[in-house]
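Participant: just need the structure, nothing else, for what follows:
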Amino acid sequence: MFKKFLLIPLLLIETHQVISQSKKQISPEQIESKITDLMAKMTLDEKIGQLNQYSGDWEVTGPVTNKGNKLQDVKDGKIGSMLNIRGYEHTRALQEAAMQSRLKIPLLFGQDVIHGYRVTFPIPLAEAASWDMTAIQKSARVAATEASASGIHWTFAPMVDLSRDPRWGRVMEGAGEDPYLGSMIAKARVTGFQGEGLGHTDAVMACVKHFAAYGAAIGGRDYNSVDMSLQTLWQYYLPPFKAALDAGAATFMNSFNTLNGIPATGNSYLQRDILKGKWNFTGFVVSDWGSIGEMVPHGYAANNYEAADFAIHAGSDMDMESRSYINHLAALVHNGKVNIALIDDAVRRILRKKYELGLFDDPYRFSNAACEKKTLNKPEFQEAARDVARKSIVLLKNQNQLLPLAKQTKSIALIGPLVKAESDMKGFWSVEWQNQDHIVSLFEGMQKQAGNTKLVYAQGCDVTDTSKANFAEAIKAAQSADVVVMAVGERANMSGESKSRANIHLPGVQEDLIKAIQATGKPVIVLVMAGRPLVFNWTADHVPAIVYTWWLGSEGGNAIADVLYGKYNPSGKLPMTFPQTEGQIPVYYNYLNTGRPAQDNAVSNYSSGYIDLTKKPKYAFGYGLSYTTFEYSNLKLSQDSLHNSDQLKVSFTLKNTGKYAGEEVAQLYLRDVVAQPVRPVKELKDFQKVMLQPNESKTITFVINKDKLSFYNDNLDWVSQPGMFDLFIGSASDDVRLQKSFKLID
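Facilitator: So this is what the prediction gives:
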């Protein structure tokens, strides 16, 4: 019955006594009947208790507010869910307390399982750079398997916020700037978390966040306001949420920001009209930490009583840690401000998920010591993390084929503040914050594969140092070696929630250290470890080899060594545009043209550019190199025009023209040449990741239909308009290899 993870990576993972043990089968109609019977027995206070979520005392992900006696509240039926409670011991103890309540309604346990649980995978933005949906789904599948074995029912992921601003620290938690790529990743992660379906003991409920448009926070400042047209909202920011919903996401989380002057938590248009109305979402919505109460400092509500009124009317079902519902909903009902039907709807949505998880059949089915012990940190999970980490690495530059490292290299100098980084390698939002499990640093990963090569280490400086006092030691180490590998970037806690940065250049004197080492004349390879796109122009222009490694998780050092030594040919592509400087932000590939478009490489001359800088980014969306080369040729369209009901087949030949086997992400972009409203200069509409052996060719086919040619007009209707379309196929948004045009006929 047991299957090995590597043989069937996405469907079956050995866990919890048997593979993906499911609950007793019960029909949706039976669940609804049971909910109706239960709710008939519930008092108003017990109903409100189901809408109340508190954090545990062991860990906190936000400001602590009036803890009170939580254990007694559980026994009194005043809490429906808790977060930051993990491990079979803790979850079982609290579930036993819930079984002492009058109606014995089980608790839901939630946790921020963002990129792995015990085994940490690359940060989500790094995983997005893999453009590999199978790998991303595998990452979420392993995370769900481990988390559920520790008593967790619910993860507050995936974050599907589109963002065009790398100053925003939470870009590390998302999939970048593109709605199509973001939608594909949202689907993969929801499918990975929820597995074969709720009720299986290796599945956790996904929570899609943050609804909506949080990634467009003004100035890249976390928690800040968002102001955009509804057409922009629907065209770019909502599609990943809809993709996650279509994949079966169990829950949504609303966002901290205001959207056009209305806090998302109290926004009926978002939660009632779109999510629960137009999209027919049957799960429940949880607030972000304290966001109901935060409508008061927003200036939208006068107090928490009024905030609770706004939130329940807007469709926010569960209150995370603001205590607005538990303290004020009963009074709102008694005062005639809130109809009990609103509360009943929210309670029904939450109870439905508890039934679907099988918690009423067995409240402890996710809290088993033996299951937890044998499931966590399996070798096959570690190997999966290493595989995903390799696929997330992006090769930015490889002048004179300096990489991969030659096996006969006699000595390598490992220099920089992050060479021996361990806890940083896990990145922000790792669950096991205080866990001392082994994390593979770059230094250790290189040691394992160096063979007879001598490794020399010097730190040179720390990440934020302003002193160059230790440069001399690093220069001496570089001079003694044949090749230099440098590890620079951010600390893990410099990207993430509440980690917005106005200056996204390499911190401290790190780039000065790179200049000093480059001046030795030795071949230099720079690894950039970070949670966001950084600015490092001098390095980009002068250093022969640059590898963007992000933060790769538990197996990061091994994965980087695999790439440096050529055991894995890098295949990652950037999911976000890298600016030349902060003054270009926001900068993204799918922009709208203007009446006076500037040239990419020219400064402004009465055109839409800058007088002191080109508009061209440093690295474009979709960019990433390989140790081999690829040739695109023989582009064919099945027809030159199509009607709305037709499909247009696009085929071309992709050939590996180098000497290494490798994967290429072939990307399809389209442009609607004339449209009302105007359309972007290009939009990603499809891609394929293809493995080719040296000198191997494959015919790649894309299919274009009406949906790929449609967009939201000013009335928010999903339409297509007849006219000419430009088609681009290439290796990046700015590296078009093949191009043709076709016509859409009404």
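
Participant: from here on, just use CA atoms for contacts and neighbour counts.
Facilitator: OK.

Participant: isn't Arg164 right next to Ala217, touching?
Facilitator: No: judged on Cα atoms under 8 Å, Arg164 makes no contact with Ala217 at a distance of 9.8 Å.

Participant: so how far is Val719 from Ser392?
Facilitator: 36 Å (Cα to Cα, to the nearest Å).

Participant: again with Gln688
Facilitator: For Gln688, the distance to Val719 equals 26 Å [Cα to Cα].

Participant: one more: Asn713?
Facilitator: Distance, Asn713 to Val719, by Cα to Cα: 7 Å.

Participant: again with Ser710
Facilitator: Counting by Cα to Cα, the gap from Ser710 to Val719 is 5 Å.

Participant: do Ala206 as well
Facilitator: In terms of Cα to Cα, Ala206 sits 31 Å off from Val719.

Participant: who's more crowded, these two?
Facilitator: Neighbours around Ala206 and Val719, counted as other Cα atoms under 10 Å, are more numerous at Ala206. The numbers are 31 against 12.

Participant: please provide the structure for the following sequence as well, for comparison with the first:
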Amino acid sequence: MTLEEKVGQMNQASVSIVGGFDVSFEELIEMLTDGRLSQGEFSKIMETAEQDYHEDEIRAGKIGSIMLQNAEKANELQKIALEESRLGIPLIIGLDVIHGFRTVFPIALAEACSFDNDLFLRTARMAARESRMEGINWHFAPMIDVSRDARWGRVSEGPGEDPYLVSEFARAKVKGLQGDTSNPANYVAACLKHFVAYGAAESGRDYNTTSMSNSLLHNVYLPPFKAAVEEGATTVMAAFNDLNGVPCTVNGKLLNEVLKERYGFDGFVVSDANGIRECVTHGSAEDEKAAGLQAARAGIDMDMGTSIFSNHLPQLVKSGELEEDILNQAVERILSVKMWLGLFDSPYVNTEDRMVTIPHEHRELAQEAAAKSIVLLKNNEHLLPLNKDQKISIIGELADKASEVVGAWSISWKEEDCVSVLNGLQQQSDKVRYFETGGLTEAINEDELQKAIDYGDIVIAVVGEQVSMSGEAASRANIGLPGQQQELLRMIKAAGKPVVAILMNGRPLALEWEAENLDALLETWHLGIEMGSAIADVVFGITNPSGKLSVSIPRVTGQCPVYYNHPSTGRPAGKSKFTSRYLDVDNDALYPFGFGLSYTEFAYSNLEVIEESHELLISVEVANIGSRNGEEVVQLYTRDKVASIVRPVKELKSYQRISLEAGSSHNVQFHLPKDQLGFYDNDGKYQLENGAFTIFVGGSSRECLSQDVHIQFSLH
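Facilitator: Sure thing, here's the model as predicted:
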């Protein structure tokens, strides 16, 4: 391979839109995901605009990857790469397929509320198969940033605040995307993002700086990446942010030493979009040439979208400033992934296999995922489930907007596939009526509101955020209900009617007033194409809600970041003024991690902990003492009571999702390896320290049975 051909493999291009709309495909995607473009407008542009697919550069061997979602064009470009370039190396074709392709599943923050590892795997596997039909063989997913600050818009894309849950999610997603290698049509390359600590952006402001101790990095933010690498992830994306002053794109300690050497990652690392160029703006490189040199040396194997590698690396090698072996290693990693994908043997897709409509089994999985992701937060006097004979008034602008169910970073959906909340409810009851009261983007229509009050025995208010209010570049300084939605709720509450709030949102919202004043709260997030159907099943009792929060819900914005597994402090919150507390609000979350109600009730008893040489055997009796069959997520937490560094007050170590018929009980058993009770110190070394631990088991991070034990790791 020539120098230029090697660098070509390290260059990812995106489709350029030329003519009257002079922006890149990448920016067009951003405009779609942040709401500046509708799905219809995006489709029209893509159908009518002149598009540059870089055919000449592919012919010349100057491009190794492209972003695309079109089967015919994918085949055409692969044919050029294979038959018209000198070396005949196929393209790896990538796209942001974050939570489903044509079949859109719940956003990751929602799906994680299911605590269902098998579900995580199955939705990823279906997304892989659907996208492969369009020539896509590389997903920029899963997004596995631990995120504790609800102000950050991209909290929607990841599975929440807990490193153990995020790690389990990461393993399952990698297995789902990559695991079925029986046929190239069944799997894609996963891409772990964003490496690392992007979810800790200061003040919750996207792309902002991050600073943290080494122990925090290794105990909270790195474990999901380590777990996913152990599962065989083939690619990793570097984060935009700097970490302790060094942009992750040029952070050789993270990319080379931690990821590639310590974790044994043998795939390739891609920059995030424009990430190399942004090192100049960061101030860590004086120009693009210096940024490219730093990135290549630090372990970036592929440049996403800037052409900086193409423009500068050949000359840097010729001048002796960059070792050619760095290029050789990068190209070897990239070619290994292409070979593993079967692209040399099966580069083309059969366009006759493309979906015209979504198959029934795909919709079934989408509805299952949506239903398991719903979290019942409040249900005064068992108001839910509702009777289909009751007259139900529906208010809230989001209720009738099918386009708002898909959530941030959904690209390949069609509005015709989407079931709105209103549509789902009306399919099950002819007593449901919708009233256009406004309140989100429009002023409150008091005449319509009065009609809703007059008609309904019960009012369902569908409130929350538009899709464009969460996701990338969508941080919010005030995370209460936007617009006049709380005023709308206050007005309906004052009328004396029972109020059920269905929350549609891409982040935890500050809900102190709503929790105190409304009769029932359903956290439904953005659930994907079957959102309306899943919500209707829960509202009318066909499905018993079983979701548990993957992230804490704050009382007020000023609590952020708020999370359950915070470190111990020397002055824990108490009645004394001189303790770690606020003067004007309680410290704890309004609804904690792991919380979620059911239409039945579960009771825990008989917690038992037995220490063996290599593990703890933990058992607890869980009984369904209500009148309905239901599912419960049994959660195991630990606390290291005395250690050489301050440890969290509680940490999730395992969970099991169980089904119990009304009146039945089950003895749930956990086998907890003792080596999972250690921690990383500030030198990044894993420590196992003898001493006192507390074992907790319960239905949330707050309500648990507990037992103290003294662990001797010398037995291990």
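
Participant: wait, doesn't Trp289 of the first structure sit right on Val60?
Facilitator: No: if you go by Cα under 8 Å, Trp289 of the first structure and Val60 don't touch, sitting 10.4 Å apart.

Participant: using the three-state scheme, assign the counterpart of Leu316 of the second structure in the first structure.
Facilitator: Following TM-score structural alignment, the counterpart assigned to Leu316 of the second structure within the first structure is Leu332. Judged by DSSP: H, G, I helix; E, B strand; the rest coil, the three-state class of Leu332 of the first structure is helix.

Participant: show me where the stretch 51-200 of the first structure has strands.
Facilitator: For the stretch 51-200 of the first structure, the strands defined by DSSP state E, counting those that start in this stretch occupy 52-55, 81-83, 108-111, 154-155.

Participant: out of those strands, which comes closest to Asn368 of the first structure?
Facilitator: Closest approach to Asn368 of the first structure among those is made by strand 108-111 (14.4 Å; Cα to Cα).

Participant: can you tell me the mean distance of the closest one from the second structure after alignment?
Facilitator: Its matched residues in the second structure lie on average 0.5 Å from strand 108-111 of the first structure after superposition (mean Cα distance after the TM-score superposition for the first structure).

Participant: residue range for that strand in the second structure?
Facilitator: Using TM-score structural alignment, strand 108-111 of the first structure pairs with 92-95 in the second structure.

Participant: figure out how far that stretch is from the centre of its chain.
Facilitator: 20 Å (Cα atoms, centre = their mean, to the nearest Å).

Participant: need the residues that contact that stretch.
Facilitator: With contacts defined as Cα atoms under 8 Å, 6 or more residues apart in numbering, stretch 92-95 of the second structure is touched by 64-69, 74, 135-140, 338, 343.

Participant: out of those residues, who's nearest Cys279 of the second structure?
Facilitator: Phe140 (21.3 Å).

Participant: show me what contacts the counterpart of that closest one in the first structure?
Facilitator: Aligned by TM-score structural alignment, Phe140 of the second structure pairs with Phe156 of the first structure. By Cα under 8 Å, 6+ apart, Phe156 of the first structure lies in contact with 110-114, 206-209, 253.

Participant: now do the strands in the stretch 551-700 of the second structure.
Facilitator: Counting by DSSP E, counting those that start in this stretch, the strands of the stretch 551-700 of the second structure are 602-611, 615-624, 630-640, 651-660, 665-673, 679-680, 686-687, 691-698.

Participant: so the fourth one matches what in the first structure?
Facilitator: Mapped onto the first structure using TM-score structural alignment, strand 651-660 of the second structure covers residues 683-692.

Participant: repeat that for the second one.
Facilitator: The alignment of strand 615-624 of the second structure onto the first structure (TM-score structural alignment) spans residues 647-656.

Participant: which outside residues touch that stretch?
Facilitator: 628-639, 641-642, 662, 692-706.

Participant: quick one: the closest residue to Gln518 of the first structure other than its chain neighbours from Val485 of the first structure, how far?
Facilitator: The shortest distance from Gln518 of the first structure to any non-neighbouring residue, by Cα to Cα, 6 or more residues apart in numbering, is to Val524 (6.4 Å). Separation of Val524 of the first structure from Val485 of the first structure (Cα to Cα): 6 Å.

Participant: surely Val166 of the second structure meets Pro159?
Facilitator: Yes: between Val166 of the second structure and Pro159 there is a contact under Cα under 8 Å: 5.6 Å.

Participant: now do the contacts for the residue nearest the centre of the first structure.
Facilitator: Centroid-nearest residue in the first structure, with Cα atoms, centre = their mean: Gly174, separated by 2.9 Å. By Cα under 8 Å, 6+ apart, the contact list for Gly174 of the first structure reads 124-125, 128, 158-162.

Participant: please redo it, this time with the cut-off set to 7 Å
Facilitator: 124-125, 159-161 (Cα atoms under 7 Å, 6 or more residues apart in numbering).

Participant: residue in the second structure matching it?
Facilitator: Under TM-score structural alignment, Gly174 of the first structure pairs with Gly158 in the second structure.

Participant: go on, Ala147 of the first structure?
Facilitator: Ala147 of the first structure maps onto Ser131 in the second structure, by TM-score structural alignment.

Participant: now the closest residue to its match other than its chain neighbours: how far from His139 of the second structure?
Facilitator: Leaving aside its sequence neighbours, Ser131 of the second structure sits nearest to Phe101 (Cα to Cα, 6+ apart; 6.1 Å). For Phe101 of the second structure, the distance to His139 of the second structure equals 10 Å [Cα to Cα].

Participant: for Leu705 of the second structure, same thing?
Facilitator: 41 Å.

Participant: so for those two, which sits in the more crowded spot?
Facilitator: Between Leu705 of the second structure and His139, His139 has the larger neighbour count (other Cα under 10 Å), namely 23 against 17.
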